[in-house]
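[1] Predicted model and sequence follow; I will ask about them next.
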Amino acid sequence: MSDFTSKIQSELLRIEHEEQVRIVYACESGSRAWGFPSQDSDYDVRFLYVRPTDWYLSILEKRDVIERPISEQLDINGWDLKKALNLFRKSNPSLLEWLESPISYMERYTVAQQIRELSPLLFSPRVSIYHYLHMAKRNYRHYLQGEIVQIKKYFYVLRPILACIWILERGSIAPVDHGDLIAGLQLEPALEREINKLILRKKAGEEFDLEPGMNILNDYLEKQIACLEEVANLNQAPTGAEKQDNVLDDLFRKALREVWQ
């Protein structure tokens, strides 16, 4: 266990004590989970928690997130389990990624695994494609327009585009680990070489200053964004979440009993 992992787990326990909650799951969600952190990459920690049962028995709407200021490379925040399950029934891509993260810092109860087992029933390719395509278009527009660009921003467009392609080809949640994602796609060799060069530079800790844009990546991204916009407009089946509402209610109640018994 690394020193920083110990620090993260200590911080999670401190949050439990300060907020009077129990954390049921915590993971890495950023470039470290994707498999290509640089030496100074933040630790993007995300967690799910539950409060005591009486907290939920209230007529008042209460804050359902816990956030801490970013400090010393640590970016940490979490969602209340009730909020998470409401987003899960809508096939929220961020939550699905957290649950499949290859780096777990804490998983002490059965609720996270129960959610994973329900994921195939509630996963919506359409919702995920909309999510990733919107992310890719926004980042492409903000960071990669013009002849001179900040090269490292290609990662923030490439990953969501590749996730969309995985979903279209496989009909399943895209892997969080970038190596697994690339390995499962049939990319042109020249494109894959350019992507791998960028990853090697990032892992080596190179600073990505402003540089001329990479034509092979720009051409690929523009083509895929145009194609995916057409796909995103097609009607697709809903998630069928309504059929699982009783199951999710039961999962939530069981989680409260398991944690606080």
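    Okay, I see it.

[2] Going by C-alpha atoms from here, please, whenever you check contacts or count neighbours.
    OK.

[3] Distance check, L191 against Y143.
    According to Cα to Cα, to the nearest Å, L191 and Y143 sit 20 Å apart.

[4] For these two, indicate the residue with more neighbours.
    Y143 (17 against 12; other Cα atoms under 10 Å).

[5] Surely that one and Y156 touch.
    No - in this structure, Y143 is not within contact of Y156 by Cα atoms under 8 Å, at 9.1 Å.

[6] which residue ranges form the strands in the stretch 151-261 of the chain?
    In the stretch 151-261 of the chain, the strands defined using DSSP state E, counting those that start in this stretch lie at 210-212.

[7] also this one, for the comparison:
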Amino acid sequence: MSYSEFFLGEVPDLSGVVAEQSHGLLFATVSGAHLYGFPSRDSDVDLRGVHVLPLAEVLGLRHGPETKERMWVRDGVEIDLVTHDVQKFCRLLTRPNGYVLEQLLSPLVVHTTDAHRKLADLAAGCLTSRHGHHYRGFAATQWRLFEKTAEIKPLLYTFRALLTGVHLLRTGEVNAHLPTLLEKLDGPNYLPGLIEAKILGEHRALAGVPGRPAPERLEADVAHWQEQLRQAREISDLPVEPPAFDEVHDFVVSTRLA
């Protein structure tokens, strides 16, 4: 599916961003709220990818950047670009890090290569039961932020993380799109309305939404999905360690030498 189908309003020329990078990119995909299925009209675009440092910037005295970050406005849209060198990205990939899995497998593809497709094929061998820790921790952080701000955004991020984790541990499929997860897992029926409400503003307060769920309902539902995540981890068929570790190691070496 084209990344442009997920944007609201004018779509910036993201392919041009790729051409401007000083290090070649293996891939660039859209992450964040657009990937999760609840962007606001004023959301920035989270562009994520992998760059490859040349040998001279790895073996010499002047080491190139493992991570490159930049934020700027392009065609009226704020772009948040973060790329990791292939070694760092793959190191994270072989740990229980859901972020890099979602970036690698995002259907919102701005730039791809044969190496991107090869690495995506290895992703299934990087899934472990320990990814439950990642999603549990991310959800807890977002829930605390919601308790502090009472905004819709961190509430949606809380449920997105919990449902993504449950689905991953049950099925071995990486799916970060909250509307789809709500259908697959029969999630709370008030969340589609909150997704619609968030379109009007990135930092919209829950208090301004008609028919909003009561605080005790939210607490009960979060506790329910935390328990579902715990149970899913206990019975998951996923391995504890990534079986594709050696293959990913070989991928990094061959990509660097190429």
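    Here it is on my side, so go on. Being a predicted model, the structure only gives us computed values, none of them experimental.

[8] Now do the same contact list for the aligned residue in structure 2 for P69 of structure 1.
    Under the alignment (TM-score structural alignment), P69 of structure 1 pairs with M71 in structure 2. The contact partners of M71 of structure 2, by Cα atoms under 8 Å, 6 or more residues apart in numbering, come to E78, I79, D80, L81.

[9] Excluding residues flanking it in the chain, which one is nearest G24 of structure 2?
    Of all residues not flanking G24 of structure 2 in the chain, H51 sits nearest, at 5.6 Å (Cα to Cα, 6 or more residues apart in numbering).

[10] I66 of structure 1 sits in which helix or strand?
    I66 of structure 1 is part of strand 65-67, with elements assigned from DSSP states H and E.

[11] roughly how far is the very next helix or strand once past that strand from the heart of the chain?
    The C-terminal neighbour of strand 65-67 of structure 1 among helices and strands, as given by DSSP H and E, is strand 74-80. Distance of strand 74-80 of structure 1 from the chain centroid (Cα atoms, centre = their mean, to the nearest Å) equals 13 Å.

[12] Now the helix or strand that strand 74-80 of structure 1 is followed by: buried residues?
    Moving toward the C-terminus from strand 74-80 of structure 1, the next helix or strand (DSSP H and E) is helix 81-88. Neighbour-count burial for helix 81-88 of structure 1 flags L81, K82, A84, L85, F88 (criterion: 16 or more other Cα atoms under 10 Å).

[13] Residue range in structure 2 corresponding to helix 81-88 of structure 1, please.
    Mapped onto structure 2 using TM-score structural alignment, helix 81-88 of structure 1 spans residues 86-93.

[14] for stretch 28-39 of structure 1, same thing?
    Going by TM-score structural alignment: stretch 28-39 of structure 1 matches residues 30-41.

[15] Contacts for the matching stretch next, please.
    Under Cα under 8 Å, 6+ apart, the answer for stretch 30-41 of structure 2 is 3, 6-9, 43, 45-48, 102-103, 106, 108-110, 160, 176-179, 195-196, 198-202.

[16] quick one: the residue mapped onto E11 of structure 1 from structure 2 from Q103 of structure 2, how far?
    Superposed on structure 2 with TM-score structural alignment, E11 of structure 1 falls opposite V17. Separation of V17 of structure 2 from Q103 of structure 2 (Cα to Cα) stands at 17 Å.

[17] For the residue of structure 2 most remote from its centre, which three-state class applies?
    Note on structure 2: the largest C-alpha distance from the chain mean falls to L61, namely 33.5 Å (Cα atoms, centre = their mean). In three-state terms, and counting by DSSP: H, G, I helix; E, B strand; the rest coil, L61 of structure 2 is coil.
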